[in-house]
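Novice: I would like the atomic coordinates for the input below:
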Amino acid sequence: MSDDVKVINGPYLIYLQIGDDFDPGEVDFSELQEVTWCADNIHGTDIAYVRADALTAANARITELSAKCRLYEASLDKADREAAGLKKDAARWRYAVKYWLDEHIATKQADEAIAKEKK
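Specialist: Prediction:
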């Protein structure tokens, strides 16, 4: 094909149709006659071929998405660690507030008891 010609809308996947008129077992491709192709899988013996540019593009997209997945997983790991830290901090604050309230209530009760005794 000349460099001046660009085929557009070609199928990304084609099937070599080698036929189905032979005995089961290995078949030497060079001995086959009237091999053709179709965009559809017609026989159980058809051989799938993917266009090289489509395969290259798919592999590039897979690589890109894999990298994004790794970043996303790393972000989730970081978020999980931060959430665990926040949970620990919240537990510490709950304990501190409870301790302060208990002390405050005990102090208030003691002050009220002392005030009652003075009356």
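
Novice: For the rest of this, base every contact and every neighbour count on C-alpha atoms.
Specialist: OK.

Novice: The chain: strands as residue ranges?
Specialist: In the chain, the segments counted as strands under DSSP state E are 13-17, 36-38, 47-50.

Novice: Nearest to K87 among these would be which one?
Specialist: strand 47-50 (51.5 Å; CA to CA).

Novice: Kindly provide the distance from L16 to W37.
Specialist: 4 Å (CA to CA, to the nearest Å).

Novice: Please generate a structure for the following sequence too, so the two can be compared:
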Amino acid sequence: MPSIFTKIISGEIPCYKIAEDPDNFAFLDINPNSKGHTLCVPKKEVDRLLDLDEDSYTKLMQFSRKVGKAIEAAIPCERVGMSVIGLEVPHVHVHLIPLHSMKNATFQYKESFSTEEFEEIAGQIQDKLK
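Specialist: The predicted structure follows:
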């Protein structure tokens, strides 16, 4: 059965898309730790980060860096944190989280945004990728 991320990548489930390349896909987390919290996922459905082949792992990290730099340019924050946990969805995903304090990195505090706000945030990050 395809993961929720595979369904997002295929367009079966809508998302606030940030970027895409032949191997990877980035979209806003709909339950964000902070404004701009983005997930980067390989298009190939693999459960664990260290089970990715070396080429896929490298491409995902390079893609995540590019997206992270765009987030940093678009969203005022102290820095962009990166986390790979992978317990909640069996599909590798890199969390890129704009950090203002350590609470943003804990996954215990969440922010809410309207559809319009999510669209605006996605557009701001996309603009920095150009």
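
Novice: so what number do they get for TM-score?
Specialist: Comparison of the two superposed chains (TM-score structural alignment, normalised by the length of the first structure) gives a TM-score of 0.22, and 31 aligned residues with a CA RMSD of 2.7 Å.

Novice: before we move on, back to that, can you put the strands of the first structure in JSON lines and add distance to R61 of the first structure and mean neighbour count?
Specialist: Compiled in JSON lines, the strands of the first structure are given as follows (distance: least, CA to CA, whole Å; neighbours: other CA atoms under 10 Å):
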{"stretch": "strand 13-17", "distance to R61 of the first structure": "17", "mean neighbour count": "18"}
{"stretch": "strand 36-38", "distance to R61 of the first structure": "26", "mean neighbour count": "14"}
{"stretch": "strand 47-50", "distance to R61 of the first structure": "16", "mean neighbour count": "14"}
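
Novice: Please render those strands as TSV that adds distance to K87 of the first structure to the earlier fields.
Specialist: Converted to TSV, the strands of the first structure look like this (distance: least, CA to CA, whole Å):
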stretch	distance to K87 of the first structure
strand 13-17	52
strand 36-38	61
strand 47-50	51
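
Novice: Can you point out the buried residues in the longest helix along the second structure?
Specialist: Counting residues, the longest helix found in the second structure (DSSP state H) is helix 54-74. Within helix 54-74 of the second structure, the residues that count as buried by 16 or more other CA atoms under 10 Å are 56-57, 60-61, 63-65, 67-74.

Novice: elements contacting the helix or strand just after it?
Specialist: The helix or strand immediately downstream of helix 54-74 of the second structure is strand 79-83, counting by DSSP states H and E. Under the contact criterion of 3 or more CA pairs under 8 Å, 6 or more residues apart in numbering; DSSP states H and E, strand 79-83 of the second structure touches helix 54-74, strand 94-99.
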